[in-house]
Every structure is written in structure tokens, then in C-alpha cells.
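J.: Provided below for reference: sequence and predicted model.
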Amino acid sequence: MVGRPPDRSYRSLRGLESTASTSRVLNLAAVASQNAADPDYRAAPFFKAASLNGAVLVKHRLRADEQFVFEAPRQTATKLIIPFERTDLSLGGRSLFVGQRGWEDMLCDLRGDWEDEARDVRLLEAIDELPSLDPFLMREHLRRRDFKIASCYFAISLADVDRMQRFVAGEISKLVDLAYGGKSRGAPNAGITKLVTLLLSGEDDDRLDPLRVTLGLEGDDFREGVFCWKGFLYYKWALNSLWPELRDVVAELTEIKVVGPRDDELLVQVKAAGAQVNQAILGQVRQVRDTLQVYDDAFAELTQAGNPVAFRSFLLKSPRMFVTLGERTGTVSHIASFWRYRFPKGRPLKVELDELSDILQDFRHGLSGEDKKTRKLARPPPPPLYVDEPLPGPTREEPIGKAV
């Protein structure tokens, strides 16, 4: 008797139908269905072409057989997917990569509308500049580029915005004293709140002039530096929030049980891959923390030693560092959000072997940045890292075992 094939809907567009956004995905179809009656949604749509406002945007890790469509090698690209049917994403759709050869002509065909075509092209190019689709950073980046887009497209809860503002206030309180001579209009806390609001608003305000003078930056250098500084603060805050979720993933990878058809050789390799993924997650977090430490050290030079040179140098270099930081944080954020989407809290941690193999292969691919021509773990086999755990017996339900 042939067993029922495992459900792979979570890997298709259908799995995104109720999800508005993650660090890697912006589902405009879901935003449309959830906000169709919102006047703000109708007044300030994401794209000017209605055909694009049911699209799905994905920060996609390019594989080796996808590189040929670009003039120069790149690791990630922004993928635009136009579903054949907005109400049933499982039917698939047409897609293109922003920046691939001839992509603007392809976009014109997908839009089916000549109105404001240049604006939609600029919007996609702006999104392609970002390392991830984190709603907060995307909102601020697009605001800096003068795109007027309804807030419902950026799924940031008011509670998260409030927590972010409090976190930033705590970070920069010493800078307020340094840049503004310890003086504020009103209570000291009010001065900090005003500066935080200005920094997070993305507006070019002359009330930031003391900060410009302190940092010794002008014009585009100041605007770009402040944006990337805001990005570092965002990722620092995000990592604090993300770390408990990642610890859950690491723990659950050691507890998840394989059910259904068995392949003993693949099971051994999946066990090893689970260990590698856990170690890679922890390594990725360490790299993020190391990059954030560069910021912390430079900021300490400014606020504790009163030396703005190091922080000015950091801000000038920050755009390049910001991209790497965003990619690394986005990778582990995707792992945490996808894992919880696939294995909700309170549900049994059970999965068929082939499906777990696919999941771990995707995780390994993202964490390593390697391009794989095959999705299976069978060739070449990863080194056996489970040195302290005996192989399970031939049962139909078994835990994967310790991974770290």
C-alpha cells in the first residue's frame, strides 16, 4: 500500500495565505484581504498598479542555477510573484527577480498598466537595496525615499513600536547629554523622547543639528549614517526579542520525533544535519553579536570617552556592515518564524523524515550561504556529529536526539 505523500503546502504559496509578512516575505495578497475596507489602504496603496497589489515579495537566496539571469553574482535577490489567483495561492503564479536581465520589460508585462510605471520600478529597486523585509526598516527606508504607503503594509504592532522607542531611549540617553549639553526643552526624559522620535521618524529636521555637529557629518553622509545607525539599534533590539525563540528552536530540534516511513541511512544524516543546524544557528547569533559589538565599542568611545571620531568612522562604514548584519539577522529570524509556523506551540513535535530533511536542508543552505543543486541530504552525507547518542531502533516514532 502506497502511503499518503506528506503535505508540502507549507512550502508553497498557499502556506502564505494568512501570513502578511516575515523578515523574508511580504504578502500583499494577505494585506489586501485583511485591509480592503481600510480607507488608508485604498488611499495609499503599495504599488500604483492594482495587479501588483496582490503580489508576494520574497527575499530569496539564489541557488547556483539561478545566478545566470544576473549580470554579476549575488547571494540574495528580491523575488516578485504574481499569483494566478489571489484567493488560492496554491495555484502558483508568475515571477521575476528585481535586477535580472530584462526585468523591467517583464514587470511591464505583469503590471498590465502604464500609469506610474516608473514609480513602481523605483519602489522595487528601493526594496532590493534592503537586506531583509523587516517591516520597521522597510517602512523607514521607503519613507526616506518619499514613498507614501499606508501603514497597514508594515505589520508592526503599536506595542512593538513603543518597546523599540523605549529601547532606543535607553541606548542614546548619554548621547543627548553630549550633543545637547545636558539641556532639553522641558524635563530631561522629554528631551530624550523628542530625539528618539526624530531619529525614528526618518525626517530631516533642524533640531538634529547639534547631533550633526557632534558627529561631524553633513548631507547624505549624515542621513545615511543615521539610517544605518537606526538599523543597528533595530537589530540589537530584535535580537534581544528573537533569542528566546531561537533557543526554543535549538531545544525542539533535539526533541522532534520522526514518524512514518523510514530510511535508516537518511535518518542518520538528518540527525547529523540537525546538529549542524543547531551549531550554525548559535554561530550566526555570535556573528551578529560580534557585529553589534563593533557598534557598542564605537558608541562607548563617543558617549564615555567624549571622542566622536570612532563613532563617525563607524557611521561612514555602517552601510556595508548594515547589509551583512541584516542578512544574518534575517536568516535566523526566518528560521525562528518558519519553525514556529510549521510546529505551533502546544502541537505534537512530529514530522515525516522527508519533510524534516527538506526543512533542515533549507536551514543549512541559508546559514551557510552555499548553493545546492539538490535539496536532499543524502549526497554528500554530512559528518556524524551525534557522537553521544546511539541510533534509535526501528520504530515508527522516535526523537531525533541531542543536537548540541
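T.: Okay, I see it. In this text, all values refer to a predicted model and were calculated from it rather than measured experimentally.
J.: alpha carbons only for contacts and neighbour counts from here, please
T.: OK.
J.: so residue 143 sits right up against residue 204, yeah?
T.: No. Checked against Cα atoms under 8 Å, the pair residue 143 and residue 204 is beyond contact range at 11.3 Å.
J.: Downstream of the longest strand seen in the chain, the next helix or strand is which one?
T.: Counting residues, the longest strand found in the chain (DSSP state E) is strand 76-83. Under the assignment DSSP states H and E, the closest C-terminal helix or strand after strand 76-83 is strand 93-97.
J.: Pasting the second one now:
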Amino acid sequence: MNLLSITRTLPDTAHLFRTRGLNRAILFKFPNFDESQGDGQDFLNGDAGSAPGKRPVETGIYIPYDEHQWEAGGFAIYLRSRNSTVLLEEHFGSEAVERTIVHNDLSLLSLIDDIPSLDAFLLKTCFEARKIRVDGRYWQIAAEEEAQLRRLISRRVEPIVRKALCGGHDATIDRFLNAIWAPDLEEAGQFVAAFGIDHSEADAIFSAWKGITFYEYQLRRIAPRVRTIIAWLKSRDCLPADLKTHRPYDEQLLMHIERCGAMLNTTLLDIRQILGEYERSFNALLHGHPAPFREFLRAIRSRYWLLGYCVSALTSVVHLDNRCMKNTPSGCVPRGGVRAVGKRPAEAPPKAGVGGPLIHSGAVIEDLR
């Protein structure tokens, strides 16, 4: 989120942060699984909302040395590092860590850090739910796209609300649907209470629920390109044309390709598990069995964070593929491609690889087939 470029077009009164320096920075997200968390299955068995360290995506602030040439270098502050508050005060002044002001800069940064990605729709709805006014130019999302996403989420939630209310009046159902976007409404607490969940959890649950539905939508948009990339990794086109002239590196390259395929495998497997569980619990509720959906809601924060990580990773893959392939319409790696990995140390081959069938995410994301 390039605050540098956005802030230049806005008057001082419309800036996101009170501290001038923070408005001259770039916010970014990065994955951070520690070794104790294991794989996606281990992560899903935990509760991502119970401890900040278990959220697999973190937030950083990049401060360029020269804001007019921000690509030339700078330094970063990671919000979950132990000394982040000290560093914020050191680089931006005491105003950056002031806690007594309503909607202070630290609370805004914490709010941004509590979302798995910097997607404009998720940020906008999160700030609106807490009644924090932000200039619309920060979100850079078209009104038509936002309206479409809101309709999509409402359609996804409405059958569950109707079932939970046992066929209540339309006016009552509308109030409960409005609670999705304003979780401080009484109806939001009543909805989660119907599933045996404490009223205080309504905000976190509705935020995660909206997020999962948003990532479903985003996944469908990138699915065709992901399918193309998977097919490319399983073809000979991903091998450089001059591979035979670089025999010392051919095994490294093949292992590298296989590792990329294995990582895509793992990502798609996690997506399949989360969305498959969502769909099964959703259908069970509609058929009169609320227990699976109740359990899904109880652990929805961990699902939301892992899904956000997975979909953001695939989005990054698609972006990188588009950038690298824009001048290679044939899809074949040109001569000299071996040099990209030629000096890296050899890695052990993963158990699963590009040679076998990649696992897809089932009926929920059928576009990936």
C-alpha cells in the first residue's frame, strides 16, 4: 500500500495517519510461519485469533531513504517485532506512538495488521465497521466492484441467517444482514449467540466470514491463470532452451521446478480443505444439522488467516508470471534461463512434485480444475 503516491494527491486534512512520516511510507504484508507452527494442517488445528504470533502474515512499514526515489533503498519496521514501538517513536516521533487520542496511529496500524492482506475491500469494510472515516482515495476500489462484493457476501450469508432465524420476517432478516457490515448492532450478537458463541466474538467472526467470502471471489478471478501456470510447470516449456549446455545445473533446475510444483500443491491443498469444510458445514446447516457450522464459526479466524495467506501467495505467483511472460508469448524459457538458478546450492527434492497430478480445491473452486 503505497502511501507515498496516495498522500501526494491529498490535502493534509485527508491523510490517513496523524504522523506526517507515516504518510510517506509504504505498507506491505509478508508471510511468517515459524517452525513451531508446522504445516497448514497444524495451523488449522490451532486458533489463529488467540495469539498474535499465530497469524501467518505480518505487516511491515518500508521507509525509503529518498521518498522521490523509493526504489533506491530504505529500511523497514516490522509491527510485531518486540521493539516496534521504540522504532516507531525513534523514526517518526512521539506522535506516532501516542495512545490517548481516539483512533491514534498505533491503533490504525494494529487494525491494518489484523487483516491478512492489503486488499482495498477488506481494509475499507474493516475501517467502516469501526466507524473510522478515511478518505475514499486510499482504498482505490471502484464503486461497482465494491457493490458487487457486498451483494455476493450478502447472498452467501442470507440462507444461513434465514435458517438461524427459522424463517423470520424479511424486515428482521434485513436487520441481521445489515449486522454483517456493522457488527456492533444488537443483531450481530444475537446471531452468534444462536450458535452458542459469546456476543463479544461477533466482530471477529463477521470480519473473518466476510474475508473468507472475499477470498473465494478473488480466487475465482485468478483461477484461470493459476491453471495455466500449473500446466506450464508440467510441460517442457518451463525448461530453458539451452539446458543441455549447462549439465552441471540441470539437476538443480529440475529440483527447483519440482519444489515450485510441490509448494503450489500444498497451497491448493490448504485452500481445498478450508473451502471444502466451509461448504460441507454450510450444507449441513441448511439440512438441519448446525453443529458442523458452529464448529466452523468457532475456528473461523484461523481459516480466514490461512486462506488469506494462500490466496495472496497465488496472486503473487500470477503477478510474477504476468511480469516475466509478457515478452514471451510462446511460454518457452529463452536461452540463458539456467543462469537464474545456476549458483544456488542444491536442495533435497520434495516428496510431491510437478510430475504427478496437482491437487485441486474441489467443487467450491471448480475453476481450478
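T.: Noted; the coordinates are in hand. Note that the structure is predicted; figures quoted are calculated from it, not measured.
J.: Tell me how the two chains score on TM-score.
T.: A TM-score of 0.74 describes the superposed chains when it is computed by TM-score structural alignment, normalised by the length of the second structure; 329 aligned residues with a Cα RMSD of 3.7 Å.
J.: the helices in the second structure, which residues?
T.: For the second structure, the helices defined by DSSP state H occupy 3-7, 40-45, 84-92, 105-113, 120-129, 143-164, 170-178, 186-194, 202-233, 247-286, 291-298, 300-325.
J.: and of these, who's closest to residue 344 of the second structure?
T.: helix 247-286 (8.1 Å; Cα to Cα).
J.: just checking, what packs against the closest one?
T.: helix 143-164, helix 202-233, helix 291-298, helix 300-325 (3 or more Cα pairs under 8 Å, 6 or more residues apart in numbering; DSSP states H and E).
J.: What's the match for residue 294 of the first structure in the second structure?
T.: Structural alignment (TM-score structural alignment) places residue 294 of the first structure against residue 277 in the second structure.
J.: now residue 242 of the first structure
T.: Match for residue 242 of the first structure (TM-score structural alignment): residue 222.
J.: Can you give me the neighbour number for the closest residue to that match other than its chain neighbours?
T.: Spatial nearest neighbour of residue 222 of the second structure, excluding adjacent residues (Cα to Cα, 6 or more residues apart in numbering): residue 315 at 6.9 Å. Using other Cα atoms under 10 Å, residue 315 of the second structure is surrounded by 19 other residues.
J.: next one: residue 53 of the first structure
T.: Neighbour number of residue 53 of the first structure under other Cα under 10 Å is 20.
J.: nearest spatial neighbour of the residue mapped onto it from the second structure, skipping sequence neighbours?
T.: If you follow residue 53 of the first structure across to the second structure using TM-score structural alignment, you land on residue 23. Once flanking residues are discounted, residue 23 of the second structure sits nearest to residue 3: 5.6 Å by Cα to Cα, 6+ apart.
J.: which residue in the first structure lines up with that neighbour?
T.: Residue 3 of the second structure maps onto residue 28 in the first structure, by TM-score structural alignment.
J.: From residue 275 of the first structure, how far out is its match?
T.: Look at residue 28 of the first structure and residue 275 of the first structure: by Cα to Cα, to the nearest Å, they are 36 Å apart.
J.: Next: residue 26 of the first structure.
T.: Taking Cα to Cα, one finds residue 26 of the first structure at 30 Å from residue 275 of the first structure.
J.: Residue 41 of the first structure too?
T.: Remark: distance between residue 41 of the first structure and residue 275 of the first structure (Cα to Cα) = 45 Å.
J.: For these two, indicate the residue with more neighbours.
T.: residue 275 (24 against 18).
J.: Number of residues surrounding the closest residue in space to residue 312 of the second structure that isn't next to it in sequence?
T.: When the adjacent residues along the chain are set aside, residue 312 of the second structure lies closest to residue 117, with 7.1 Å between them (Cα to Cα, 6+ apart). Each residue near residue 117 of the second structure was counted by other Cα under 10 Å, and the total is 22.
J.: for residue 52 of the second structure, same thing?
T.: Neighbours of residue 52 of the second structure (other Cα under 10 Å): 12.
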